[in-house]
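Enquirer: sequence and computational prediction follow.
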Amino acid sequence: MPNANNWQGDVLRDLRGTPPPQHARSHGPAQEQHPAQQQQQPQRQEPVGAGAQPPTRNSAASPGPAAPPPRTHRPARSPDSRPVVDSALTGTARRPQRGESAAARIARAVRRIVSSSTAREVAELTRTAEQIQQPVTTGRQIAVTSIRGGAGKTTVAALLGTAYAHYRHDPVLLVEADPALGSLPLRLGAESLRWTTADLADIVEPQMSLLDVTGYLVQLPDNAWLLPGSQGRIGAMLDTTAYERVMVALRRYFGVTVVDCETLPAEVARVALSAAQARVLAVPATLDGITSTYAVLQWMQGLPRHMIAGTVVALTSTTPRPGIDVEASAEKLRSTGAAVHVLPHDRHLAAGGELRTELLARPTRLAAARLAAEVFQLSQKRR
């Protein structure tokens, strides 16, 4: 096992391709295929999402109509479906509230009427949509992580996946690589879970069609799918081998894949970061969050240039009145070479639970679209 106190060095070795120490566990990026996998690939592959029509809404519990041939390492039996929220807890949630108050919405509407900002806003949103909708020749993988828990990592991953699914026409996948007690299925409104990332690692094969693959996934609105990390059980594990196998196999089916990673320095998170074409670091708008993130970004300046150039900091305001100057803090983080986007405080996001885009405050929707556009543009620069 790598030394948890020296995870930066482990990532550095991964990125530079230098062999790890003998006591360290070797792991390569999920982006590259092993020779055995390359031999299994069909001679002709369809472009990502080309001619693939999304299947009708199926339950996540039932596989696609064309069942893949049996393999010796397939699970002996299929897992049972489990609800995302226990029935005893479903009645405890309050009615979700809008991202901003009625007074704030009225004041914003008045300002838009008496000013010329509406036309500029529409033009900016059009440009943002055009950037997100650019075609891809190979599926883009975007990893979202954080330095500590409670930074809004899963919320940022859900916002990104929702934005890509809304604007893009090819299939979008959200992968939960935080299997312990990840909340991505809850954030995305999934009702039940069955197949997990570890399960699919033993099932997916190169000859499977998009319809076959999506039969094992949870279908979401707007041509998006979810691959959970666990069924909510404590002790669920995901090793780097299973993660790499799944990400390599699924890459050709989806135009964009957003990975909700564990917090650093978890082993799978390090592999996901090194293999992704772009990375998002979720950071709370607090003094300790800014301080620790600035130190990490300074360390990243010593890595190959593409590492920090392909990293975007999502600075999330957890309270209506943060205890720091958010804009000044963002400029300090930008001085390291990383891009920084500020996600304003939103009452709907702060309450947790299912993310409903129609309840988000307008500034939050615009900020999330800008973040999604820049992350996607950075992922296009790394082939």
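Expert: Received, thanks.

Enquirer: could you use CA atoms for every contact and neighbour count after this?
Expert: Will do.

Enquirer: what residues of the longest helix seen in the chain count as buried?
Expert: Ranked by residue count under DSSP state H, the longest helix found in the chain is helix 362-381. Buried residues in helix 362-381, counted by 16 or more other C-alpha atoms under 10 Å: 362, 364-380.

Enquirer: surely Val342 is in contact with Asp325?
Expert: No: taking contacts as C-alpha atoms under 8 Å, Val342 lies outside contact range of Asp325: 11.7 Å.

Enquirer: neighbour-wise, which of the two wins?
Expert: A count of neighbours by other C-alpha atoms under 10 Å puts Val342 above the other of Val342 and Asp325, at 21 against 12.

Enquirer: pretty sure the more buried one sits in a helix.
Expert: No: if the criterion is DSSP: H, G, I helix; E, B strand; the rest coil, then Val342 is strand and not within a helix.

Enquirer: for the spatially closest residue to it that is not a sequence neighbour, which three-state class applies?
Expert: In this structure, Val342 finds its nearest non-sequential neighbour in Leu315, 4.7 Å apart by C-alpha to C-alpha, 6 or more residues apart in numbering. Here Leu315 is recorded as strand under three-state DSSP.

Enquirer: another structure for you, compare them:
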Amino acid sequence: MTEQDQAAPADEITHDNLMRRSAERPRRGWRKALYEATGGRYNPGISEAEAERNALLRRIRRQLPGAHRIAVTSIKGGVGKTTVTACLGLTLAEHRGDRVVALDANPDAGTLADRLTGETSITVRQMLEKIDDIDSLTEMSRFTSLAGRLQVLASDQDPAMSEAFNRDEYTRITTVLSRFCNILLTDSGTGLVHSAMEGTLELADSMVVVGAPTVDGASRAGKTLDWLAAHGHREHAENAVVVLSHDRSSEEVDAEKIHDHFAQRCRAVLSVPADPHLAAGGRIDLDLLRESTREAFLRIAATIADDFPAR
């Protein structure tokens, strides 16, 4: 055996190395119809759009070595923060094989559970009362409701009780949730100085800041980043994903300038188009969203998953 042969070992015997390449089976549109009509004898392959969607799904399904906490926030309400939390949670839960939970930490009787399941009779307060007894997924699930595969933990509907939800309690809740779930999303409310928010920021692995392509909506997102940077969370601000909700927009505002502004300040800027299903403010069903809206949340979920640590 020559020195060159020793330096170039044979290829490993793997599925990818041995199987002949074939066009990927189409699962959407006329390509799928043609494939099925010919019994699979003719495969036109997948479209560029489907290939792009498959690439997003591969990013979303990136494996996690442990729990990952995502905080969704804005310095003020009215920009679609709860909607983004709900749709992002539903998207991650639908396309991943692990467990995803969404927690409403809003101090003002949050609406996350209303938008997802309508179940608000069992809340974070009841879970706190029994937290020392929770030693299994079954026990944890007694305090959550299900929207598809997404588990949802409602906030207290009595604002006086919600105000008492403090940093230590938030930490206890997320410790238990992270024991049984791989991804935890927190709809963090609008009070950045609220006690529970301190715990949210301290424990967050990823940050989503929600704004709108309007003067006040962009200003709120910008002030949120300013506040984070000024209060010891500069890394969160720089690594944040800014989501601009187009339910409120104006032709008088240069949306491209808003996008460019945030692109210079954080990791990524993504937009959610206006959607009548979301604008209604009722129960959210991904199947009722426009295709462009579902794709927007796939992009947001994939961008968040890019931040998952390597195994």
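Expert: Structure's in. What do you need? This structure is a prediction, so every number in the text was calculated from the model and none was measured.

Enquirer: just give the TM-score of the two.
Expert: After superposition, the two chains reach a TM-score of 0.78 (TM-score structural alignment, normalised by the length of structure 2), with 264 aligned residues with a C-alpha RMSD of 2.4 Å.

Enquirer: the residue nearest to Val342 of structure 1 contacts Arg334, doesn't it?
Expert: No: Leu315 of structure 1 is beyond contact range of Arg334, at 11.4 Å (criterion: C-alpha under 8 Å).

Enquirer: overlap in contacts, the two.
Expert: Common neighbours of Leu315 of structure 1 and Arg334 (criterion: C-alpha atoms under 8 Å, 6 or more residues apart in numbering): Val340.

Enquirer: so for the two, which residue has more residues nearby?
Expert: With neighbours defined as other C-alpha under 10 Å, Leu315 of structure 1 and Arg334 compare such that Leu315 has more, 27 against 17.

Enquirer: which residues sit in contact with the more buried one?
Expert: Contact analysis of Leu315 of structure 1 by C-alpha under 8 Å, 6+ apart lists Ala282, Val283, Pro284, Ala285, Ala330, Val340, His341, Val342, Leu343.

Enquirer: run these past structure 2 and keep the common ones.
Expert: Contacts conserved in structure 2 for these, using both residues aligned by TM-score structural alignment, their matches' C-alpha atoms under 8 Å: Ala282, Val283, Pro284, Ala285, Val340, His341, Val342, Leu343.

Enquirer: so what corresponds to the fifth one in structure 2?
Expert: So that's Val340 of structure 1. In structure 2, the residue matched to Val340 of structure 1 (TM-score structural alignment) is Val269.

Enquirer: got it, and the first one?
Expert: Using TM-score structural alignment as the criterion, the counterpart of Ala282 of structure 1 in structure 2 is Val210.

Enquirer: looking at this, its match is in a strand?
Expert: Yes: counting by three-state DSSP, Val210 of structure 2 falls inside a strand.

Enquirer: quick one: contacts of stretch 72-92 of structure 2?
Expert: 60, 100-102, 111-112, 115-116, 147-150, 185-192, 207-212, 217, 220-221, 223-224, 245, 248, 278, 284, 286, 297-298, 300-301.

Enquirer: ok, of those residues, which come out buried?
Expert: If we count by 16+ other C-alpha under 10 Å, the contacts of stretch 72-92 of structure 2 have these buried: 60, 100-102, 111-112, 115-116, 147, 149-150, 185-192, 207-212, 217, 220-221, 224, 245, 248, 278, 284, 286, 297-298, 300-301.

Enquirer: in helices, which of the residues you listed fall?
Expert: 60, 112, 115-116, 217, 220-221, 224, 278, 297-298, 300-301.

Enquirer: in JSON lines: those, plus distance to Arg53 of structure 2.
Expert: Output for those, formatted as JSON lines (distance: C-alpha to C-alpha, whole Å):
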{"residue": "Ile60", "distance to Arg53 of structure 2": "10"}
{"residue": "Leu112", "distance to Arg53 of structure 2": "27"}
{"residue": "Arg115", "distance to Arg53 of structure 2": "26"}
{"residue": "Leu116", "distance to Arg53 of structure 2": "25"}
{"residue": "Gly217", "distance to Arg53 of structure 2": "29"}
{"residue": "Arg220", "distance to Arg53 of structure 2": "31"}
{"residue": "Ala221", "distance to Arg53 of structure 2": "28"}
{"residue": "Thr224", "distance to Arg53 of structure 2": "31"}
{"residue": "Leu278", "distance to Arg53 of structure 2": "22"}
{"residue": "Phe297", "distance to Arg53 of structure 2": "11"}
{"residue": "Leu298", "distance to Arg53 of structure 2": "8"}
{"residue": "Ile300", "distance to Arg53 of structure 2": "12"}
{"residue": "Ala301", "distance to Arg53 of structure 2": "12"}
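
Enquirer: sweet, I'm off.
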